[in-house]
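Enquirer: Provide a 3D model corresponding to the input given below.
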Amino acid sequence: MHEVQGARLTASFRDPNGFVFKQAGVLYRQVNESYRDDYEHLVGSGLYGRLVDDGWLIAHQEVDLALADPGLSYKVLRPELVPFISYPYEWSFSQLKDAALLTLAIQKRALEYGMTLKDCTAYNVQFRNGRVVFIDTLSFEAYREGNPWVAYRQFCQHFLAPLALMSLTDVRLNQLFRTNIDGIPLDLASRLLPMRSKLRPSLAIHIHLHAKMQAAHAGATGSVRSANRRFGREALLGLVDHLESAIRRLHWEPGKTQWAGYYRENSYTDSALIRKEEVVAEYLDRIRPATAWDLGANTGRFSRIAAVRGITTVSFDVDPGCVELNYREVVQQGETRILPLLLDLLNPSPGTGWQNVERASLLSRGPVDLVLALALVHHLAIANNIPLLGIAEFLHQLGQSLIIEFVPKDDPQVARLLANREDIFADYHPDEFERCFQQYFDIEAANPIPDSGRVIYLMRGRGARHGGNGSSTPF
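Expert: Reported below is the predicted structural model:
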């Protein structure tokens, strides 16, 4: 599997107190002897049980110690799995905000039980059943009165700085996470934020002043001493409350983005759109997948047709506004089967971090049972010059089965794409589409959509696929 070197996952190497590994396809977390006292405090104090009961922390079972490295291990845990692992650069504004607020809530709860978070990376938060959840059991340590919060700078880099940039500068700046795996540097955030941000005391202190203090103490280890002096429990709670207030005051509204109004403005008649929904539902009932990726999902209209059938669905779109609206709907309706995420299919999430495998690529997190590719092919083929054969090959790597829509050249949406450019796409027609896709898929059904000229296909993939099965990996 791509993410694993031996049994240990390649994302799990930074913490000397333990690591995550797989054995016989089952995921485990080893707790090293060095973490014994903190682990006993976490469990014995009741903090672990309360966090799990509240749905804030992934639950685990203690299992046979013989599964672990006998020279280091104290416990072996079998954690509950997260259906799909995502990363901050794939999240909407509200997803990152919810992750930040969960992290601060856990820090406050930990202090009630005499513990604190030593690690506040955004990668320790995931989405399960439509809600944020913390996944790193080893991020807790005993609180020692007077000690600074060692994770303060990390929280600012992973949460406050990117949220401030997304809110006040440009929502697309969450993509800085791709090249800054340890969080967005505060000096960079300070330069990118507008001058008016300095009028907000929280941002002035936790980003602008914090960045200056870091520069003044360059080379010092640990937290910036002048910005994070030794202080007592009440002062630490005050710091957490101040950060929480800063996060809650940050907002971003999608407005009218390029694709957020697509369903209102597309070329479908009402009857054609209803028929399209019926065809997709019929195909889903025919193949009954357990998991699906909806590519170009917009605000998740067709993702929900899958989700109501119990299909765990990742709802991808390139438009931050669409993903934001989709996630808000998930939260508002209490939906448990949909995970909205940002994805640019022309530049999908790569393997990154240490040795390019610390964070998994999109491909290595598949293949999935089913890929939905509705109203997508013409954008790839005509707007971006991707050959039909290349599209077929890529989708074959992602999924076992495929529900895909072909939009003909005389469709108004295609006409818009060709309005200001030369038509060099002589091969873009249904026969060539079918010929290319039949090199990777068997076509099981094809249903024309009345009054549209569009056709929706059901296809089954042929042969082996590349990539891992990273959907249950906790990093």
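
Enquirer: going forward, measure contacts between C-alpha atoms and count neighbours the same way
Expert: Fine.

Enquirer: please state the offset of the longest helix anywhere in the chain from the chain centre?
Expert: Longest helix in the chain by number of residues (criterion: DSSP state H): helix 93-112. Centroid separation between helix 93-112 and its chain, computed with CA atoms, centre = their mean, to the nearest Å, is 17 Å.

Enquirer: pull out the buried positions in it.
Expert: 93-104, 106-111 (16 or more other CA atoms under 10 Å).

Enquirer: which secondary structure elements does that helix contact?
Expert: Packed against helix 93-112 by the contact rule (3 or more CA pairs under 8 Å, 6 or more residues apart in numbering; DSSP states H and E) you find helix 47-53, strand 115-117, strand 125-128, strand 131-134, helix 161-168, helix 233-248, helix 320-333.

Enquirer: reformat those as a markdown table; add distance to residue 365 and mean neighbour count.
Expert: A markdown table is the format used below for the helices and strands packed on helix 93-112 (distance: least, CA to CA, whole Å; neighbours: other CA atoms under 10 Å):
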| stretch | distance to residue 365 | mean neighbour count |
| --- | --- | --- |
| helix 47-53 | 26 | 17 |
| strand 115-117 | 29 | 22 |
| strand 125-128 | 15 | 24 |
| strand 131-134 | 19 | 22 |
| helix 161-168 | 25 | 24 |
| helix 233-248 | 31 | 16 |
| helix 320-333 | 20 | 21 |
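
Enquirer: residue 393 contacts residue 438, doesn't it?
Expert: No. Here residue 393 does not reach residue 438: they are 10.3 Å apart, not a contact under CA atoms under 8 Å.

Enquirer: quick check: end-to-end length of stretch 79-99?
Expert: Terminal residues of stretch 79-99 lie 20 Å apart, using CA to CA, to the nearest Å.

Enquirer: distance between it and the chain's centre?
Expert: A distance of 4 Å separates the C-alpha centroid of stretch 79-99 from that of its chain, computed with CA atoms, centre = their mean.

Enquirer: another one to check against the first:
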Amino acid sequence: MKNLLSLENIDFEPSSYVDNQGFVFYYDDKVLRCIYSDAKTLFQGLLKENILEDWSQRFNLVPTRSSQYRIAGKEDCLIVEHDRIWPTSYCTEWCPSMLYDAAHLTINFALELADHELILQDAYPWNILFCGSEPVFIDLTSIAPVDPVLLWPAHEQFEAFFIRPIILSELGKGKVARAMLRDYINGISLEEYYKFLGPIHRLRHPGLILSVLINKRLQRSAVLKDRLRKMSEKIIRTVPTDVRKRFLKKLSRRLNIFKKTKSADAWTRYYKNIDKKFDKAVKRETVSNIIRRIKPETLLDIGCNTGIFSIEAAQCGAKVVSIDTSESCVEELYCTASQKKLHITPLIADIVNPTPAYGFLGRQFPGLLDRIGCEMVLFLGMMHHAHVTGRQSIMRISELLNIVTQKYLLFEYIDIKDANMPHLPQRRKIEYSIETIKKALEKYFENIEDYPSDRQTRRLLLCTK
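Expert: Purely as a prediction, here's the structure:
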């Protein structure tokens, strides 16, 4: 049978191994999900009654449809097909507002499920991808029948992966929060969270210290934990739907306390502070004309700042991934893209020190460079940062750009005599010219066109494979 697949011929999603209701796999460039027979009836009903379609429209559940594929040895399972959401990004690369919107999507969807006597088994930010600036819930089989004696089994996970990192970010510790979210099993524990809170926040929330002390006592005493478990078993009651919904609404109100704040830094003011003697219009017009001529389907903006060129590309129809090390810049671009409904996914990342692959066997979650390849790449105002500050040779930079560029690269050459060069920490002698730069790029790109930029010490090089 043409639609009968063997387990040997499908590509398993490496992060889909815990789910007790199925697994995700890839075949023939399709995203497919095998749903085990025990859960089959539930999801067949949701499909037949068009409930999944309704949730896709109202709660950004990944669009899902029935598939004709079957797996040999698992013929009693249900196979469904999902839309592919691009790009793949992780919470360790999101700005605070992205995590905030993902948290709201999770809670709002959980509230909807409660009306159907269903619940989310987990509250995991890896269950969400951003399609442009829209969060999409992708883990279909996180949906399960409620356990009648539990309010929400994923509550602590929601605290560890959403509430605590959002609070830390609001306190100006977003970098700390993102680093701690690399612990994809535990997230940010209560004790770790408390250590990073300032004294003022601790004074405003005196109940926190009591929670920390109780939690420490429980962790150290297996006897006490066992005693509490036995006591809870004696007083277990069925949780009514309205009680569960009130609990979820309370979590939603906690989220609403936080505000999406734009905290400016030196980089958010970069374009405004460019010396007026430079002709910014020349660079902007040149870049705009090149983008409009090429009309790329996908575009990667490296060192995007607040996204002037990302916005230009998105308005020309490109699906854009924008990366920058400045949380403030990425935050501002995300808010702009959300307000204007632009297909831009901005991420906090360093191109010379990109997010590595991590998780089980070091490959459960692919590294950044494997996820952001685009038809066209912008590398504007970045050469000196990568070469001087990042201490990477021109050949290594060219190799890096080759990895993420599918066809076109717009590279801004910055001369050694550029006015910004003295501001960089030069720990070694720097020697290069536009000829040596072109020679390095020619190893990977067949054709290079030369255009003016906003000043005499800079040139725009359009490189084509």
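
Enquirer: if we can go back for a sec, figure out which of the helices and strands packed on helix 93-112 of the first structure is closest to residue 11 of the first structure.
Expert: Distances from residue 11 of the first structure to each of those were compared by CA to CA, and the smallest falls on strand 125-128, at 14.2 Å.

Enquirer: so the longest helix of the first structure corresponds to what in the second structure?
Expert: With TM-score structural alignment applied, helix 93-112 of the first structure matches the range 96-115 in the second structure.

Enquirer: so what corresponds to residue 14 of the first structure in the second structure?
Expert: Under the pairing rule here (TM-score structural alignment), the equivalent of residue 14 of the first structure within the second structure is residue 18.

Enquirer: distance of that match relative to residue 259 of the second structure?
Expert: Following CA to CA, the distance that separates residue 18 of the second structure from residue 259 of the second structure is 34 Å.

Enquirer: ok, these two, which is more surrounded?
Expert: Counted by other CA atoms under 10 Å, residue 18 of the second structure and residue 259 do not tie: residue 259 has more neighbours, with 12 against 8.

Enquirer: check the secondary structure at the more buried one for me.
Expert: Taking DSSP: H, G, I helix; E, B strand; the rest coil as the rule, one finds residue 259 of the second structure in the coil state.

Enquirer: same check on residue 284 of the first structure?
Expert: Residue 284 of the first structure carries the three-state label helix when classified by three-state DSSP.

Enquirer: ok, the one 10 residues further on next?
Expert: Reducing the assignment to helix, strand or coil with three-state DSSP, the entry for residue 294 of the first structure is strand.

Enquirer: returning to what we had before: check the mean deviation of the longest helix of the first structure from the second structure.
Expert: Its match in the second structure and helix 93-112 of the first structure itself, once the structures are fitted together, sit a mean 0.6 Å apart by mean CA distance after the TM-score superposition for the first structure.

Enquirer: Serialize the helices and strands packed on helix 93-112 of the first structure to a markdown table and add fields for distance to residue 283 of the first structure.
Expert: A markdown table is the format used below for these (distance: least, CA to CA, whole Å):
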| stretch | distance to residue 283 of the first structure |
| --- | --- |
| helix 47-53 | 38 |
| strand 115-117 | 47 |
| strand 125-128 | 26 |
| strand 131-134 | 29 |
| helix 161-168 | 39 |
| helix 233-248 | 42 |
| helix 320-333 | 23 |
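
Enquirer: ok, which of these comes nearest residue 39 of the first structure?
Expert: Each of these was scored for nearness to residue 39 of the first structure using CA to CA, and the closest is helix 47-53 (9.3 Å).

Enquirer: give me the neighbour count for the counterpart of residue 57 of the first structure in the second structure.
Expert: In the second structure, the residue paired with residue 57 of the first structure is residue 61, using TM-score structural alignment. Counted with other CA under 10 Å, the burial measure for residue 61 of the second structure works out to 22 neighbours.

Enquirer: tell me how far the residue nearest in space to the middle of the first structure lies from residue 132 of the first structure.
Expert: Nearest residue to the geometric centre of the first structure (CA atoms, centre = their mean): residue 86, 2.8 Å. Distance of residue 86 of the first structure to residue 132 of the first structure, given as CA to CA: 11 Å.

Enquirer: list the contacts of residue 323 of the second structure.
Expert: Residues near residue 323 of the second structure by CA atoms under 8 Å, 6 or more residues apart in numbering: 300-304, 330, 346-351.

Enquirer: how about the secondary structure of it?
Expert: Counting by three-state DSSP, the backbone at residue 323 of the second structure sits in strand.

Enquirer: so which of the helices and strands packed on helix 93-112 of the first structure gets nearest residue 205 of the first structure?
Expert: Across these, residue 205 of the first structure has its closest neighbour in helix 233-248 (10.1 Å, CA to CA).

Enquirer: C-terminal to that closest one, what's the next element?
Expert: Sequence-wise, the next helix or strand downstream of helix 233-248 of the first structure (DSSP states H and E) is helix 262-265.
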